[in-house]
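Q: Need the 3D shape of this:
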Amino acid sequence: MSRHVLVTGAASGIGLSVAQHAAAAGDDVTLVDHRPEALDAAADTVRAVAGSGAADGGRVSVLVADLRDPEAPGSVVSTAWDTAPVDVLVNAAGVYPATPFLELDAATWDGVQDVNVRAPLLATVTLGRLATAAGRTPSVVNITSGAALRARPGAAPYSTSKAALEMVTRASALELGAAGIRVNAVAPGFVVVDSTVNPVSDEYAAAVSPNPLGRPGAPADIAKAVLWLADPEQSGWVTGTVLRVDGGSSTGAHTLPLSTTTSTPGTDSTRQGVPA
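A: Below you'll find the model as predicted:
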């Protein structure tokens, strides 16, 4: 039986890949984004694969919404639900402007938190209300980031927002668990996406992309993890967790050289100290 999967930030990148994989599996998909033309183009690519994995389902709908509007997250969930009850909510929309710390102001800070934290929270609240009233048990998957664990220059709002979203994930799972609603998160490492909303420089990509597995991530890597977490047959006893899909980049400082050498202690090639 097909599910109804609602994906925010679905016009490009990870959100689009999630929508494509869900549609290919035969799910009905509603794509949400604030860019009408990009959203329509994305919907066409999703329709091209829709229903290939099942005999029924594969219907594709779009909703244009600016998630900075505090009314928008609940509205898109309610509107999608009126079409068919939402079985999976994927909060993939996110922004990550690079702003030096001393140039931060309230508007910049709030703009990131509104999209990256408040929107998924309010969307989950609305889905929780509708689902509990209807006696249904949907699943929610939030997209966080390795930045939730590690600050970096220019990313104070973004890193803070993703750390907050991981706590939102746990808090939501705690409070909705009694109703059978599962809430989890996927934290991607560096993923190569074609995005005009959140472009990154080649220098930045080169600095953050190394990981033990030796390749950057692809949106499909994240989409598959999202849909595994969303599937009650595969992960029915998993809630409140953050699945790090990052090629191992969160394992530690894997690019550092060995902290010791084979030189004789006391020579110029050694230093006294405790490895960090």
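
Q: Please count neighbours and contacts with C-alpha atoms only from this point.
A: Fine.

Q: Look at residue 260 and give its secondary structure.
A: At residue 260 the chain is in coil, as set by DSSP: H, G, I helix; E, B strand; the rest coil.

Q: Tell me the secondary structure of the residue nearest to residue 249 when sequence neighbours are not counted, please.
A: Once flanking residues are discounted, residue 249 sits nearest to residue 211: 4.6 Å by C-alpha to C-alpha, 6 or more residues apart in numbering. Under the three-state scheme (three-state DSSP), residue 211 adopts coil.

Q: Second chain to compare with the first, below:
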Amino acid sequence: MDFKDDFVGKKVIVTGGCGIIGGWIAQAFAAAGAEICLTDHRSDALAETVETYEGRAFGIAADLMNAADMDRFAAEIEQRWGAPDILVNNAGIYPSGFLLDIGIDDFDAIMGVNLRAPFYLSKLFARQMVEKGVKGSIVNISSGAARKMRRTVVPYCTSKTALDRLTKGFAIELAEYGIRVNIVEPGFAAGSDVSALTNEHVNTVTSSIPLGRASSRDDVSNAVLFLSSSAASYVTGATLAVDGGNSIGSLAVFQDKKTAL
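A: From the prediction side, this is the model:
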């Protein structure tokens, strides 16, 4: 079954559309024939990104820390589309710091973008779906950090654990309307302009992933498209980890003998 045929003419929102993973997801939907709305707080970057879609996407700049901005964003979508078919809550931030050092403003920002925004946008756009009778799909982009604690990014891990519970809550409450809500946990990607990572960190993480490589465009986008498609019509409240085994353990060996054979 080629589930990508499902998306011709569908209306898809991708938050954090200027980032690496957001771009992968949005480009895959556009290639499958969907109409795309990208949002990002960086209006200049958003305008440049939209141009690369050659008429298949438009952008709405919004600060996902600001409820009024999210209200305006939803109102523009309602005016243009009535309701989306698919919402991908992809925007996220990943500032690092030990708990004894990180400031309260940074903590609030992490929770605001990674948890509060998916809550509020899911609420706003699900209400539109219900009103228009759209049996839509919401996919939240999470991380294996929801299950695997990491030093210096505890607030990020906490936000993703909470997003897991929020996703399941929405899945239960929206099921009666035919709206499915799921999670994709992408594999490791080498940072972005918003959350830059050093080459040393990238190499260290990649070398410890069981399947031996970082995430690719197809790894992430195929998972999101699958969960948004008719092929997953009986799937809601689920978490699909597409991370090369990174969240289940590490390849690091703590003994002198480093291989099995």
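
Q: per the alignment, the residue nearest to residue 249 of structure 1 corresponds to what in structure 2?
A: By TM-score structural alignment, residue 211 of structure 1 lines up with residue 209 in structure 2.

Q: cool, and residue 99 of structure 1?
A: Counting by TM-score structural alignment, residue 99 of structure 1 lines up with residue 97 in structure 2.

Q: wait, isn't its match in contact with residue 152?
A: Yes - using C-alpha atoms under 8 Å, residue 97 of structure 2 makes contact with residue 152 at a distance of 4.5 Å.

Q: element containing residue 139 of structure 2, please.
A: In this assignment (DSSP states H and E), residue 139 of structure 2 forms part of strand 137-141.

Q: likewise residue 76 of structure 1?
A: Assigned by DSSP H and E, residue 76 of structure 1 falls in helix 72-83.

Q: Average separation of the helix or strand just after that helix from the aligned part of structure 2, please.
A: With elements assigned by DSSP H and E, the helix or strand that comes after helix 72-83 of structure 1 is strand 88-91. Following the fit onto structure 2, the mean deviation recorded for strand 88-91 of structure 1 is 0.4 Å by mean C-alpha distance after the TM-score superposition for structure 1.

Q: just to revisit the earlier point, list the contacts of the match of residue 99 of structure 1.
A: By C-alpha atoms under 8 Å, 6 or more residues apart in numbering, residue 97 of structure 2 lies in contact with 152, 153.

Q: what secondary structure does it sit in?
A: Of the three states, residue 97 of structure 2 takes coil under three-state DSSP.

Q: give me the element residue 238 of structure 1 is part of.
A: Under DSSP H and E, no helix or strand contains residue 238 of structure 1.

Q: so what corresponds to it in structure 2?
A: Under the alignment by TM-score structural alignment, residue 238 of structure 1 pairs with residue 235 in structure 2.

Q: Hmm, that match is touching residue 228, no?
A: No - judged on C-alpha under 8 Å, residue 235 of structure 2 makes no contact with residue 228 at a distance of 9.5 Å.

Q: Name the residue in those two with the higher neighbour count.
A: A direct count of neighbours by other C-alpha atoms under 10 Å for residue 235 of structure 2 and residue 228 places residue 228 higher, at 27 against 16.
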